[in-house]
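Engineer: below are the sequence and a predicted model for it; my questions follow.
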Amino acid sequence: MSATKFFDEIPDDEELIQWIKAQYLFHVATAPLNDGHVNVSPKGQPSLKLINSKAIWYLDLTGSGNETISHLYEPGNSRMTIVFEAFEGPPRILRLFGHGRVIERDDPEFDQLVNRELGAYGWPTPEVMPGARAIIWLNIDKVSISRGSSVPLFKFESHRDTLKKWSEKAEKTDSQYEDPYTLPPLKSLRSFWLHNNSWSVDGLPGYRHVLDKADEGFVRKAMSDVGLDYDYSLASRKGMPNWWLTLFVGVGVGVLLSTSLTLVMRVWA
């Protein structure tokens, strides 16, 4: 059993690069800053692109949740880890630690990235599949490589096409309506984004493309689905930086203490 090895970037190792490229599955982990739910999402499909030894991105497809995007948008946050495991051949676990950012589909940078054919390592750009809502970019701070000797062996059969077929049909439906956001969410991609991707389960703002169309009801539903009570303090934060929130809380506590002290002095006077 060998010890875990750490690096500041992905090692310049052709065998390792080809191994990353050959993986059919990887996992993405993020979490809110204070309490809340730690999220781990499995990712399939040919959606990954290694830019260089310090950066990698993947095409984010529509999902029933929105945790990764919400966590990366949280002011002062952006922590993210991508994990690869060897399910065939010699055991290996590769972790890419770093800070992520979201590039939504209506952002000009999204088109710039997906229209680049090749990058470093001759890595092809993933095809923009139906239902793609964003690119998730990771700036790599640290890399770890361990053996993963307990990871089971599996044989890959095929990618599932359920999401692709549903997304194709939903996008086609959207194109036939002037305001697809009014359609039932299971028939419309944009309506689905609105109902399921506006907020995280902890009440953090999510997919900005539809956020202005969401209201308190969506936040309440997202939180009640996991047994949480609606928390207006979280929902109302939206884009408020953490240091501003701390400042407001500090000022409020200061005013409260000052008022209490004044009352006490009056009583004793």
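Structural biologist: Thanks, I have it. It should be emphasised that the depicted structure is a prediction, and the values quoted were computed from it without experimental measurement.
Engineer: only C-alpha atoms from now on, for both contacts and neighbour counts.
Structural biologist: Fine.
Engineer: list the contacts of the residue sitting nearest the centre point of the chain.
Structural biologist: Centroid check for the chain by Cα atoms, centre = their mean gives Thr68 as the closest residue, at 1.9 Å. Neighbouring residues of Thr68 by Cα atoms under 8 Å, 6 or more residues apart in numbering: 28-31, 39.
Engineer: among those, which ones are in helices?
Structural biologist: Assignment to helices by DSSP state H places none of the contacts of Thr68 there.
Engineer: closest to His99 among those?
Structural biologist: His99 lies nearest to Thr30 out of the contacts of Thr68, by Cα to Cα, at 9.7 Å.
Engineer: quick check: closest non-adjacent residue to the closest one.
Structural biologist: Leaving out its chain neighbours, the residue that sits closest to Thr30 by Cα to Cα, 6 or more residues apart in numbering is Met80, at 5.0 Å.
Engineer: wait, isn't that neighbour in contact with Val28?
Structural biologist: Yes. With contacts counted by Cα atoms under 8 Å, Met80 reaches Val28, the gap being 7.1 Å.
Engineer: these two: who's more crowded?
Structural biologist: Met80 (23 against 17; other Cα atoms under 10 Å).
Engineer: quick one on the thing from earlier: most neighbours of all the contacts of Thr68, which one?
Structural biologist: Ranked by neighbours (other Cα under 10 Å), the contacts of Thr68 are led by Thr30, which has 24 neighbours.
Engineer: isn't that one up against Ile82?
Structural biologist: No. Assessed by Cα under 8 Å, Thr30 is found out of contact with Ile82, at 9.2 Å.
Engineer: which residue ranges of the stretch 101-250 of the chain form strands?
Structural biologist: 132-146 (DSSP state E, counting those that start in this stretch).
Engineer: one more structure, for comparison:
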Amino acid sequence: MAKMFTEISEELTEFIANQKIFFVGTAAAEGRVNISPKGMDTFRVLGPNKVVWLNLTGSGNETAAHLLKNNRITIMFCAFEGKPLILRLYGKATIFHERDAAYHSYIDLFPKIMGARQIVEIEVENVQTSCGYAVPIMEFKEERTVLKSWAEKQGEERLKEYHKERNSLSIDNFKTGI
């Protein structure tokens, strides 16, 4: 049975820390709904109603575009190993770029990862757990290193160019803040 809470408990914080993947859902009033899988060591719980995540360079930048138009966001974690559980965090998000002071106040919470693009701060309004009984059991093998290797090969300046060329507009032609 699904249960709704007003904050992230210590038990759920521990669950989040043990997950290797999470999913981000956003949407503007018009255009496409975006659901993105995220990995690596890029998510932090700061308190019972606040989380941040380090958004890395990608082929698109739909999340940033959506958040500038509509700051609603859902984060979903699924237990693929161990006890079944689905956890959703519903809230309002603010996106910070390297030019923003808040970005610099959060960046040291994460390992240095070449290709860091934005930091998303989420004020969590509701927390929902559900059974996850139909989610398959899968064994974690290893992190993929392709994005990290690609970003390191590009270097800082080329990444900034890439962001301007490929990440400044969404697929619906919404601005991303880059």
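Structural biologist: Great, that's in hand. None of the values given here were measured: they were computed from a predicted structure.
Engineer: on that earlier part again, now the two most distant members of the contacts of Thr68 of the first structure.
Structural biologist: Val28 and Ala31 (10.5 Å).
Engineer: mutual contacts of these two, please.
Structural biologist: 68, 80.
Engineer: distance of the counterpart of Gln128 of the second structure in the first structure relative to Leu50 of the first structure?
Structural biologist: Superposed on the first structure with TM-score structural alignment, Gln128 of the second structure falls opposite Ser144. According to Cα to Cα, to the nearest Å, Ser144 of the first structure stands 16 Å off from Leu50 of the first structure.
Engineer: quick one: Leu163 of the first structure and Ser198 of the first structure, what's the gap?
Structural biologist: Taking Cα to Cα, one finds Leu163 of the first structure at 19 Å from Ser198 of the first structure.
Engineer: meant to ask about Leu113 of the first structure
Structural biologist: Plainly put, Leu113 of the first structure is 24 Å away from Ser198 of the first structure if you go by Cα to Cα.
Engineer: of these two, which one has the most company?
Structural biologist: Taking neighbours as other Cα under 10 Å, Leu113 of the first structure and Ser198 compare with Ser198 leading, 30 against 14.
Engineer: pull the contacting residues for that one.
Structural biologist: 66, 205-208, 210-211, 214, 218.
Engineer: that one - nearest residue in space that isn't next to it in sequence?
Structural biologist: Spatial nearest neighbour of Ser198 of the first structure, chain neighbours left out: Gly206 (4.7 Å); criterion: Cα to Cα, 6+ apart.
Engineer: hang on, that neighbour packs against Trp199?
Structural biologist: Yes. Using Cα under 8 Å, Gly206 of the first structure is in contact with Trp199, at 4.6 Å.
Engineer: need the overlap of contacts for these two.
Structural biologist: 66, 70.
Engineer: of these two, who's got more company?
Structural biologist: Between Gly206 of the first structure and Trp199, counted using other Cα under 10 Å, the more crowded position is Trp199 (30 against 27).
Engineer: please report how far the aligned partner of the more buried one in the second structure lies from Ala27 of the second structure.
Structural biologist: Alignment note (TM-score structural alignment): Trp199 of the first structure maps to Leu169 of the second structure. Counting by Cα to Cα, the gap from Leu169 of the second structure to Ala27 of the second structure is 15 Å.
Engineer: one more: Lys164 of the second structure?
Structural biologist: Distance from Lys164 of the second structure to Ala27 of the second structure, by Cα to Cα: 22 Å.
Engineer: with Arg44 of the second structure instead?
Structural biologist: 23 Å.
Engineer: one more: Leu85 of the second structure?
Structural biologist: Taking Cα to Cα, one finds Leu85 of the second structure at 25 Å from Ala27 of the second structure.
Engineer: next: Gly47 of the second structure.
Structural biologist: Gly47 of the second structure is 25 Å from Ala27 of the second structure, by Cα to Cα.
Engineer: Ile107 of the second structure too?
Structural biologist: For Ile107 of the second structure relative to Ala27 of the second structure (Cα to Cα), the value is 26 Å.
Engineer: give me the neighbour count for Met129 of the first structure.
Structural biologist: Using other Cα under 10 Å, Met129 of the first structure is surrounded by 17 other residues.
Engineer: look through the second structure and tell me its longest helix.
Structural biologist: helix 146-166.
Engineer: buried residues in that helix, which are they?
Structural biologist: 148, 151, 154, 159-160, 162-163, 166 (16 or more other Cα atoms under 10 Å).
Engineer: same check, this time on stretch 90-109 of the second structure
Structural biologist: Buried residues in stretch 90-109 of the second structure (16+ other Cα under 10 Å): 90-97, 103, 106-107, 109.
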